[in-house]
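[1] After the sequence you'll find the predicted model.
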Amino acid sequence: MGEQLAKPEDVAEYLGITVGSLAQHRYRGTGPAFIKAGRRVLYRWSSVEEWLTANTRTITGAA
């Protein structure tokens, strides 16, 4: 069996943001990769970790 999938509520809690903020990240394409299964939105934990790593900075203002 594959990796366990997470609901938006779980990911938002893990990231310390609201579910609405996570939805805005999806809408803007700036958040972690997600899976759309019918009407459900799911996340792979590995995608969340990859997104965090890709957004890690050592100084402010750096892209």
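    Received the coordinates, thanks.
[2] contacts, neighbours, all on C-alpha from now
    OK.
[3] What number of neighbouring residues does residue 19 come out with?
    By the measure other CA atoms under 10 Å, the count of residues near residue 19 is 17.
[4] ok, residues contacting the top strand by length along the chain?
    Assignment by DSSP state E gives strand 40-44 as the longest strand of the chain. By CA atoms under 8 Å, 6 or more residues apart in numbering, the list of residues contacting strand 40-44 from outside reads 3, 4, 5, 6, 7, 8, 11, 32, 33, 34, 35, 36.
[5] rerun at 10 Å
    Defining contact as CA atoms under 10 Å, 6 or more residues apart in numbering, one finds that strand 40-44 is touched by 2-11, 23, 26, 32-36, 50.
[6] try this one next to it:
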Amino acid sequence: MDSVHGSSPTFFTQAEVAELLRVPVRTVEDWRQTRVGPPYVKLGRHVRYDRDELFTWIKGRRHG
């Protein structure tokens, strides 16, 4: 595996994030619009979530 592809970030779509978290896609959209959700990037009209940032955000919501 070369260094360019080996270190490339993995991005999720809104639908993939919703499926992973078992919430409706609309919930992920609401989180993004109200800025309470995980960090995201916009590539033109496309919204993507970096895997590492997503899991960091999830861990930051742990209680107990």
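    Nice, thanks for sending it over. Because the structure is a prediction, the values reported are computed rather than measured.
[7] where does the TM-score land?
    Their TM-score after superposition, calculated using TM-score structural alignment, normalised by the length of structure 1, is reported as 0.86; 58 aligned residues with a CA RMSD of 0.8 Å.
[8] List the ones among the contacts of strand 40-44 of structure 1 that fall in strands.
    Judged by DSSP E, the contacts of strand 40-44 of structure 1 include 5, 6, 35, 36 as members of strands.
[9] So what does the second one match up with in structure 2?
    So that's residue 6 of structure 1. Using TM-score structural alignment, the partner of residue 6 of structure 1 in structure 2 is residue 12.
[10] and its match, what does it touch?
    Residue 12 of structure 2 neighbours (CA under 10 Å, 6+ apart): 18, 20, 40, 47, 48, 49, 50, 51, 54.
[11] if we can go back for a sec, quick check, distance from the longest strand of structure 1 to the centre of its chain.
    When distances are taken as CA atoms, centre = their mean, to the nearest Å, strand 40-44 of structure 1 is centred 9 Å away from the chain's centroid.
[12] What range does that strand cover in structure 2?
    Mapped onto structure 2 using TM-score structural alignment, strand 40-44 of structure 1 spans residues 46-50.
[13] So what does residue 29 of structure 2 match up with in structure 1?
    Correspondence of residue 29 of structure 2 to structure 1, assessed by TM-score structural alignment: residue 23.
[14] In structure 1, mark out all the helices, start to finish.
    For structure 1, the helices defined by DSSP state H cover 8-15, 19-28, 45-54.
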